[in-house]
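**Q** Sequence unavailable; structure follows:
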């Protein structure tokens, strides 16, 4: 009896968690006369074709590529800095506690406050740049200067305040279980520090590095609050989707949601496949 009660509770939890996603996917395949609610009015790819043609003045394709580019940049920077920080924290490091709490502290700060702070900092930076250009008399540069706010500046920094703490915590967990005897054996055989890292450490932690990359991309891909005040004059796909929920009254908005979910699942599938491949390589070796 207890088993069936727990199974029922688990099924309800899964339905509560993924039911809304399933409803969005189903409603996105309605016919041309379909609406935003059930019952379904036919089945077709009509709303996906409408999405490909654009939703009003919103350029969905450009927003999609901006989100992809930003997600890949966040993923790369998160991997590099997380691995380097994990290696650094393996040895006695002056100010390690302060540095750790500074990095992890961004997780407990409200996301909108982080976004506002970063946006304000870059606007102050804009003011400083303009003052210097004006003081130097470079009027052409001053007139052509826009803002330092952008996808790969302020938005990238805002997303890293969200992804780097997770990457660092994962690397702590990995290196706490890492056997240093492998590195000692490599050094005994004459390997340099770089050779030890490249041929011994990196292959062993590679599956976890893939996991950090997946975390970085997926957290960046659907981030809204930390992006809203730090993005500048363009929008990522989640911000466009949020804005469209108040203006688009057709299942095209569900088609867009389905596309974003497909991209997320494709990234997770690639990461899981790469994780499994890397995990098998040491055993074959």
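**A** Nice, thanks for sending it over. As the structure is a computational prediction, the values presented were derived from the model and not from experiment. Numbers count the residues shown, from 1 in each chain.
**Q** For the rest of this, base every contact and every neighbour count on C-alpha atoms.
**A** OK.
**Q** Setting aside sequence-adjacent positions, which residue approaches residue 133 most closely?
**A** Using Cα to Cα, 6 or more residues apart in numbering and skipping residues adjacent in sequence, the residue nearest residue 133 is residue 142, 5.8 Å away.
**Q** Now do the residue nearest the centre of the chain against residue 282, distance only.
**A** Closest residue to the average C-alpha location of the chain: residue 220 at 2.2 Å, with Cα atoms, centre = their mean. Per Cα to Cα, to the nearest Å, residue 220 is found 31 Å from residue 282.
**Q** Could you do residue 185 as well?
**A** Distance check for residue 185 against residue 282: by Cα to Cα, it reads 16 Å.
**Q** quick one, which of the two is more surrounded?
**A** Legend: neighbour count by other Cα atoms under 10 Å for residue 185 and residue 282, higher for residue 185 (13 against 10).
**Q** which helices and strands sit right next to the lengthiest helix in the chain?
**A** The helix spanning the most residues in the chain, taking DSSP state H as the definition, is helix 252-284. Judged by 3 or more Cα pairs under 8 Å, 6 or more residues apart in numbering; DSSP states H and E, helix 252-284 is in contact with helix 2-27, helix 46-53, helix 202-221, helix 237-244.
**Q** could you give the angle of it to helix 237-244?
**A** 160 degrees (axes from the mean of the first three to the mean of the last three Cα atoms, to 10 degrees).
**Q** Any buried residues in helix 252-284, and which?
**A** The neighbour-count check on helix 252-284 (16 or more other Cα atoms under 10 Å) flags 252-260, 264, 267-268, 271-272, 274-275, 278-279 as buried.
**Q** quick check: angle from it to helix 202-221?
**A** On the basis of the same axes, to 10 degrees, helix 252-284 is oriented at 170 degrees to helix 202-221.
**Q** Distance from helix 252-284 to the middle of the chain?
**A** 13 Å (Cα atoms, centre = their mean, to the nearest Å).
**Q** what about versus this one:
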């Protein structure tokens, strides 16, 4: 009888080097320092009426979430939330449209394109608070009253547009121009090519730009502080509440804003995954 084949002996597994455990410990400390304060706020926001601003936690209820939207003493939370959402939607739409147009415009070189590019992203290196003061002074010089839909809108666009343009450039770099040529060969006009070919292909990238625009606007504080006028956005309302609210309502507000942010991120990522699945696997190139 033929002898059964045996597997070759494998060398003994070596233990992980000490650097692995050192780096793993460092990473664990980093994660704890990054998310620990957030989880403390989330936990303390679910206390009952006896709750305070520090541990130990007293009871478990949704009292402070109800108090947040029903008591006047906690501030104008409903109005601030409404303004932040509307401002974020406007900023998102403008950011997506202008970033897409910039991506189309920069596909071909033109005179002064490098200067224009650096002018677009120059606001990223400027301190947000200083830039907000400058924008507020500019609108005052133009005779336009500072408000969340005028000067605050301009201040936030100076933050969201550079990010949107950079993301769109990365997306455009992977776009195959052969699809546009095929559409034109089939008789499509320039607008039909953009509407039926370019936008559907770039849809995941456009959603990513929209996600950047919405989240950056929704959470922006420094550039909005000097430009929002007398009506606060939600980050400004949270900041003002730290001066006069001494209850877990402040923590409840932080929990609500985080939930909204995660919902927006989840919907955006889910939409991108759904689009990729509907497209199906691409045929390999030869």
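**A** All right, it came through fine. Bear in mind the structure is a predicted one, so any value in this text is a computation, not a measurement.
**Q** show me what contacts residue 256 of structure 1?
**A** 48, 51, 241 (Cα atoms under 8 Å, 6 or more residues apart in numbering).
**Q** Pick out whichever of those sits closest to residue 13 of structure 1.
**A** residue 241 (26.3 Å; Cα to Cα).
**Q** The aligned partner of that closest one in structure 2: how many residues sit nearby?
**A** Using TM-score structural alignment, the equivalent of residue 241 of structure 1 in structure 2 is residue 238. Neighbour count for residue 238 of structure 2, taken as other Cα under 10 Å: 22.
**Q** Look up how far residue 221 of structure 2 lies from residue 238 of structure 2.
**A** According to Cα to Cα, residue 238 of structure 2 and residue 221 of structure 2 sit 10 Å apart.
**Q** same question, residue 58 of structure 2
**A** Here residue 58 of structure 2 is placed at a distance of 32 Å from residue 221 of structure 2 (Cα to Cα).
**Q** do residue 252 of structure 2 as well
**A** As judged by Cα to Cα, residue 252 of structure 2 and residue 221 of structure 2 stand 19 Å apart.
**Q** Residue 58 and residue 221 of structure 2: who's more crowded?
**A** Using other Cα under 10 Å as the criterion, residue 58 of structure 2 and residue 221 rank with residue 221 on top: 21 against 15.
**Q** Name the nearest residue to the more buried one, sequence neighbours excluded.
**A** Using Cα to Cα, 6+ apart and skipping the chain neighbours, the partner closest in space to residue 221 of structure 2 is residue 235 (5.8 Å).
**Q** next one: residue 54 of structure 2
**A** Closest residue to residue 54 of structure 2 apart from its sequence neighbours, by Cα to Cα, 6+ apart: residue 44 at 7.5 Å.
**Q** counterpart of that neighbour in structure 1?
**A** So residue 44 of structure 2 corresponds to residue 27, using TM-score structural alignment.
**Q** Tell me how many other residues crowd that match.
**A** 26.
**Q** who's in contact with it?
**A** Residue 27 of structure 1 touches 36-38, 40, 251, 254, counting by Cα under 8 Å, 6+ apart.
**Q** next one: residue 240 of structure 1
**A** By Cα under 8 Å, 6+ apart, the contact set of residue 240 of structure 1 is 58, 60, 63.
**Q** Select only the buried ones of the residues you listed in ChimeraX?
**A** Buried residues among the contacts of residue 240 of structure 1 (16+ other Cα under 10 Å), as a ChimeraX selection:
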select :60,63
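**Q** And for residue 57 of structure 1, the neighbour number?
**A** Other residues lying near residue 57 of structure 1 total 6 when counted by other Cα under 10 Å.
**Q** any idea how far residue 82 of structure 1 is from it?
**A** Residue 57 of structure 1 is 39 Å from residue 82 of structure 1, where distance means Cα to Cα.
**Q** again, but for residue 252 of structure 1
**A** From residue 252 of structure 1 over to residue 82 of structure 1 (counting by Cα to Cα), the distance is 39 Å.
**Q** All the helices of the stretch 101-250 of structure 1, residue numbers only.
**A** Secondary structure of the stretch 101-250 of structure 1 (DSSP state H, counting those that start in this stretch): helices at 111-136, 139-144, 156-176, 181-188, 193-196, 202-221, 225-228, 237-244.
**Q** Let me know which of those helices is the nearest to residue 13 of structure 1.
**A** Among these, helix 202-221 sits nearest to residue 13 of structure 1 (Cα to Cα), with 22.3 Å.
**Q** how much does that closest one stray from structure 2?
**A** In the superposition with structure 2, the average deviation recorded for helix 202-221 of structure 1 is 0.6 Å (mean Cα distance after the TM-score superposition for structure 1).
**Q** Show me what counts as buried in that helix.
**A** Buried, per 16+ other Cα under 10 Å, within helix 202-221 of structure 1: 203-205, 207-221.
**Q** what separates it from the chain centre, distance-wise?
**A** Centroid separation for helix 202-221 of structure 1 versus its chain: 11 Å, with Cα atoms, centre = their mean.
**Q** In structure 2, point out the residues matching it.
**A** With TM-score structural alignment as the criterion, helix 202-221 of structure 1 aligns to 199-218.
**Q** Name the residues that touch the matching stretch?
**A** Against stretch 199-218 of structure 2 from outside (Cα under 8 Å, 6+ apart): 84-85, 87-89, 91-93, 95-96, 99-100, 156, 159-161, 163-164, 167-168, 171-172, 175, 234-235, 261, 264-265, 268, 271-272, 275.
**Q** And those residues, which of them are buried?
**A** Buried residues within the contacts of stretch 199-218 of structure 2, counting neighbours by 16+ other Cα under 10 Å: 84-85, 87-89, 91-92, 95-96, 99-100, 156, 159-161, 163-164, 167-168, 171-172, 234-235, 261, 265, 268, 272.
**Q** Does the match of residue 241 of structure 1 touch residue 250 like I think?
**A** Yes. Using Cα atoms under 8 Å, residue 238 of structure 2 makes contact with residue 250 at a distance of 7.1 Å.
**Q** Helix, strand, or coil at the aligned residue in structure 2 for residue 75 of structure 1?
**A** Aligned counterpart of residue 75 of structure 1 in structure 2: residue 92 (TM-score structural alignment). Of the three states, residue 92 of structure 2 takes helix under DSSP: H, G, I helix; E, B strand; the rest coil.
**Q** check contacts around residue 92 of structure 2.
**A** 210-211, 213-214.
**Q** Out of those residues, which is nearest to residue 49 of structure 2?
**A** Distances from residue 49 of structure 2 to these, taken by Cα to Cα, are shortest for residue 214, at 34.1 Å.
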